[in-house]
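Colleague: Give me a model of this one.
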Amino acid sequence: MTELHPMIAKVTQRIALRSAAGRRRYLDLIERGRDAGTNRQNLACGNLAHGFAASGEDKPVIRTGAAMNIGIVTAYNDMLSAHQPYGRYPEAIKLAAREVGATAQVAGGVPAMCDGVTQGLAGMELSLFSRDTIALSTAVALSHAMFEGALMLGICDKIVPGLLMGALRFGHLPTIFVPSGPMPSGLANKEKQRIRQLYAQGKVGREELLESESASYHGAGTCTFYGTANTNQMMMEVMGLHMPGAAFVNPGTKLRSELTRAAVHRVAAIGWDGDDYRPLGHCVDEKAIVNAAVGLLATGGSTNHAIHLPAIARAAGIIIDWTDLAELSRVVPLLARVYPNGADDVNAFHAAGGMAWIITELLGNGLLHRDVLTVARADLIDYGRMPRLENDALMWDEPPTAPGDDAILRPVSNPFSPDGGMTLLAGNLGRCIMKTSAVDASRHTIEAPARVFSDQDQVMAAFKAGELDRDVIVVVRFQGPRANGMPELHKLTPPLGVLQDKGFKVALVTDGRMSGASGKVPAAIHLSPEALGGGPIGKLRDGDLVRVCAVTGTLEALVDPADWDAREQALAPPPPFDTGRELFALFRQHSDLAEAGASPILAAMDAEA
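Modeller: Here you go, the predicted model:
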């Protein structure tokens, strides 16, 4: 077995030491969950009868308690393209469960918000907290004590992190995540980006823009760019929580159906009554969390996981921070270029070797922990194999020896970049993340006067008026979790790209988020502490010189210290009252910092502990 890279070992050990007390409490918690109440054998007759009353032909088996009953937690809706296929999954899962003597029930549904629909609108202010709502809904579903295993049906941005956070509270259950796969490729992503920029400049109209978008997002499955949804699928693979190779197989195919069937059979095989018990809470340990971070860096994944990964880790009693991510980024090379970091989409990535190549190459160079407990039969090496059908039987090929397209995938010996492109910036404005993997090296340092805004609509108005046609640091504050739920500022990507293409030095600084689809414009994001409550970004004024530097890892307002110290904080804009935002007031008031996961429920849980 290849020796682990010293930095991977160092960061893992530091995380384990930092997390020791919390991890011990968590493992004790899930042990009690298995033995002291949250299982079917402890239900009274009236409780149990309620649980199987409508189970039809499965009723006798559920009643005896002699076989695993699998709880299905589904994020199905048919507005969200990636989740539309899940409508038919429960019946297929029940049939597959009966094949191995088990049963399955839909334990509950969770909301599935589409960020693509809500981008730039008031509804986006519910997006991040939908993750915590999903975690709560997952816990409600699994709290019925009817299940010895679980299948999570979810794929998109906040949904997989929320499902995982909620399922970890019931970490004594063996649990497998079941994806639905990406839609087939449509209009090339670069062409879509070109039309968006033309629209931002007023050179094409709404009808041409809508035609372009419709050609891009045209069927069932995840969007094909490498944003947060597809980064989720990468992470589930590298953490060993999928069936191997399940991430990027298209919906509606025989291979997709067989992978789902295999997940049902496998979860039935790893229950606590057998000799291969693999509970979720043991699979998600410090090594698995580090593997997820390494996969994120090696593939140029979504910056949203700089928030989601700390939240997932905390749900398992583990503490990871941006310093850990930054140190890992320095030694993990960029091995993939998938749009927006490259020209090709996730279907091309998968065809070139995809996750099988990434995991094989990282393991072979000591950059992943191989000795982790996965839901598969061996260890992480299983995830270096690509699934296929032979005479309708599911099989896995041997690990690839080379990538199929070196414009998309590279070996460690010849990476696209020697580092993972996730940089921690710190200075007198706080701590933040900058993703450099899609940003040209000539733009890794930007120094320019600030133009300060309180929302992205103000930025759009200034852009259309020509007020930003210069070197500029666009500052958008009061976008943090406590201010307005930390919406993504994806609407800013086209106009900022236009300014950069005109030759101006441009960067974004914000306490909000950018989409996993953000790309070529330098963006210092997730700035903590946020403006609301006293973050230094609240002191910035129009014209202040600001320096954003990924080379030195600094973010600074170049203002006389005496002047800076004497300044008062800007006042927050009055909150709007629409789209249900007011229902999440409690979440906003109790949310943690972005670096800790921006989670109100984990903050409350830690306080109670």
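Colleague: When you work out contacts or count neighbours from here on, use the C-alpha atoms and nothing else.
Modeller: Fine.
Colleague: How far off centre is stretch 317-328?
Modeller: Relative to the mean C-alpha coordinate of its chain, stretch 317-328 is positioned 15 Å out (CA atoms, centre = their mean, to the nearest Å).
Colleague: Tell me, how many residues neighbour R25?
Modeller: Neighbour count for R25, taken as other CA atoms under 10 Å: 14.
Colleague: Which strand runs longest in the chain?
Modeller: Looking across the chain with DSSP state E, the single longest strand is strand 445-453.
Colleague: Next SSE downstream of that one?
Modeller: helix 456-464 (DSSP states H and E).
Colleague: which element follows the helix ranked longest in the chain toward the C-terminus?
Modeller: For the chain, the longest helix by residue count, based on DSSP state H, is helix 6-35. Next in sequence after helix 6-35, counting helices and strands by DSSP H and E, comes helix 45-52.
Colleague: Could you also give me the structure for this second sequence? I'd like to compare it with the first:
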Amino acid sequence: MHPTIEQVTQDIIERSHKERNAYLKYIDAQAEKAPVRSHMQCANLAHAFAACPIAEKQDLAETPKPNIAIVSSYNDMLSAHQPYKDAPDIIKEAIREAGGVAQFAAGVPAMCDGVTQGQPGMELSLFSRDLIAMATAIGMSHNTFDGALYLGVCDKIVPGLLIGALSFGHLPAVFVPAGPMPSGISNKEKARARQAYAVGKISRKELLEKEAASYHSAGTCTFYGTANSNQMMMEIMGLHLPGSSFVNPYTPLRDELTRQAARQVLKFTAMGDDYRPIARMVDEKALVNAIIGLLATGGSTNHTMHLIAIGRASGITLNWDDFDRLSKVIPQLTKIYPNGAADVNHFHQAGGMGVLIAELLKHGLLHKDILTVADEKGMDSYTKEPVLTGVKLTWKPCPEQSRNPDVLSSVEKPFAPMGGLHVMTGNLGRGVSKVSAVAEEHQIIEAPAVVFDDQEDFLAAFKRGELEKDFVAVIRFQGPRANGMPELHKLTPPLGVLQDKGFNVALVTDGRMSGASGKVPSVIHLCPECEMGGPLAKVLEGDIIALNLQTGDINVLVDEDEFNARTPIPNRANNHHYGMGREMFGHFRLGASTAETGASNLFPVD
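Modeller: Okay, the predicted model is just below:
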């Protein structure tokens, strides 16, 4: 094991000792060898199985069969979650045949950032994670279950499901992916169309045709944004079955993997001999593995918040310094859009998660000894890939090396010597930058600030032709407490246009960017946020801002005494708290912690 990984892990264990022990003590007290429902009052139990078929009523009333909860984010508007429509029936049949009972415990809300991008609804997106966690807890609170299956894919949904699951950490849990849609037009072609539309070279109809050829069927979007970063993380933490994350939906293999996930959770209940509660699976080593996977693949910056919130749900304190220290020793091993031309289907075909995990294990860059949902404990099972022979599901060893080294490389020949995310620090606070998709010639910028308090104002200035120059766009009051921290991905096409024209441009904000954002240098998640008096609220039009993505420095080049004497400009916007449901989320905004502590309402932060 690489000494830096060992040291970071040990530091996390030591700083989390008190909270982690308190969490595990509570979880251990909840475990029941007998079916949980056996302790229920008759009236409670009768309510719990009133809608079940006669045979299942008898099972739940009279036998020691385990009862498995299904919690799903299905809706038929989200392409990624539409394949879950038939999953409950598949799961129930598989569990019934394996000697258990399954009940659909809860449906959780699931919104699509691709639909709400640049719209008012995007201001609910980040908070939907905590709402999903709460909805998960409500479904599980009936306390009749001995295990759970969690069905989710996209941005805030998997982190929300996992946070909710950890509140019931005494139960075993398996996460069930749905898989990506088949490849459509290339991501480069899609990006070119967006930039062409931004400068009026193609019509709305032409752009829509390109977008529809990219997002064209059921399944996860194929670029490597937050949704597919979720899937990578669930597998590298051992919460998915090996090799299951990127199998396309509506295929025989996909359906059989769903059946196997259902059968698998039955093996790990407290009623059996191989009890594996999710509280014990999501430990310090598993979370470090998740960070390593994120860095090695150039994954989404959103997980610099989500993983911290997940850690807090399991009594573990992560911080951005952990990401930064690991980034210095984890090489970038993939080139998946926006970090390259390929999509996740190409990554999967190249050997996918099995080859990636094997490569990291071989070089001591991943914790091997974690508890997983595979039959064999540890990560060795995750160096295999699933195959279907007739109707029989088995796993075979992955290829010893990538089938396509232009998409999935090796530690000996990485695409970059360090991970794809850097922590940025300086007199503008602390933030995050995704380096993996930014060309080296654009990683160091020094230019005057152009300051906006709303992304729409930036877009209007672009359309007026006022941004044909070198500049650093400062977009203020975009943090969790200001307006819910919407993604600012709508800014990517115009910034890309200006960069392609030869201008040195960058983005600095206390808001977020999409997991799909890439080639324009940006420093995001700046803390403290402007709403809390952060230093970004002191920046004036024309101030020179210097950012260096290679060294992790972000500074405004103003005399220190002068800058300190400035009063932060207050947030004068009042149009982000009402309409499209935003008026109901005031308490989420007021109670949100910082981006660096997970941007959450659910866990108190000192």
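Colleague: compared with structure 2, how much does the longest helix of structure 1 deviate?
Modeller: Superposed on structure 2, helix 6-35 of structure 1 shows a mean distance of 0.9 Å to its aligned residues (mean CA distance after the TM-score superposition for structure 1).
Colleague: in that helix, what's buried?
Modeller: Residues of helix 6-35 of structure 1 classed as buried by neighbour count (16 or more other CA atoms under 10 Å): 7-9, 11-12, 15-16, 19, 22-23, 26-27, 29-30, 33-34.
Colleague: list the helices and strands the longest strand of structure 1 packs on?
Modeller: Helices and strands in packing contact with strand 445-453 of structure 1 are listed as strand 472-476, strand 506-510, strand 545-549; criterion 3 or more CA pairs under 8 Å, 6 or more residues apart in numbering; DSSP states H and E.
Colleague: Can you say which of those strands is packed in most?
Modeller: Per-stretch averages of neighbours, counted by mean count of other CA atoms under 10 Å, single out strand 506-510 among these, with a mean of 27.
Colleague: For it, which helices and strands make contact with it?
Modeller: strand 445-453, strand 472-476, helix 493-501, strand 523-528.
Colleague: so it versus strand 545-549, what angle?
Modeller: Between strand 506-510 of structure 1 and strand 545-549, the angle comes out at 90 degrees (axes from the mean of the first three to the mean of the last three CA atoms, to 10 degrees).
Colleague: For the stretch 151-300 of structure 2, just list every one of the strands.
Modeller: Across the stretch 151-300 of structure 2, reading from the start of the chain, the strands by DSSP state E, counting those that start in this stretch fall at 173-176.
Colleague: for it, what spans make up the helices?
Modeller: Remark: helices assigned in the stretch 151-300 of structure 2 by DSSP state H, counting those that start in this stretch are 157-167, 187-198, 204-214, 226-236, 252-267, 278-281, 284-297.
Colleague: can you list the ones you listed in a markdown table and add mean neighbour count and distance to E385 of structure 2?
Modeller: Below are the helices of the stretch 151-300 of structure 2 laid out as a markdown table (neighbours: other CA atoms under 10 Å; distance: least, CA to CA, whole Å):
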| stretch | mean neighbour count | distance to E385 of structure 2 |
| --- | --- | --- |
| helix 157-167 | 27 | 22 |
| helix 187-198 | 18 | 26 |
| helix 204-214 | 15 | 27 |
| helix 226-236 | 26 | 12 |
| helix 252-267 | 22 | 11 |
| helix 278-281 | 24 | 21 |
| helix 284-297 | 26 | 18 |
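Colleague: Looking at the ones you listed, which is nearest to A439 of structure 2?
Modeller: helix 187-198 (15.2 Å; CA to CA).
Colleague: State the span of structure 1 onto which that closest one is aligned.
Modeller: Residues 189-200 of structure 1 are the counterpart of helix 187-198 of structure 2, counting by TM-score structural alignment.
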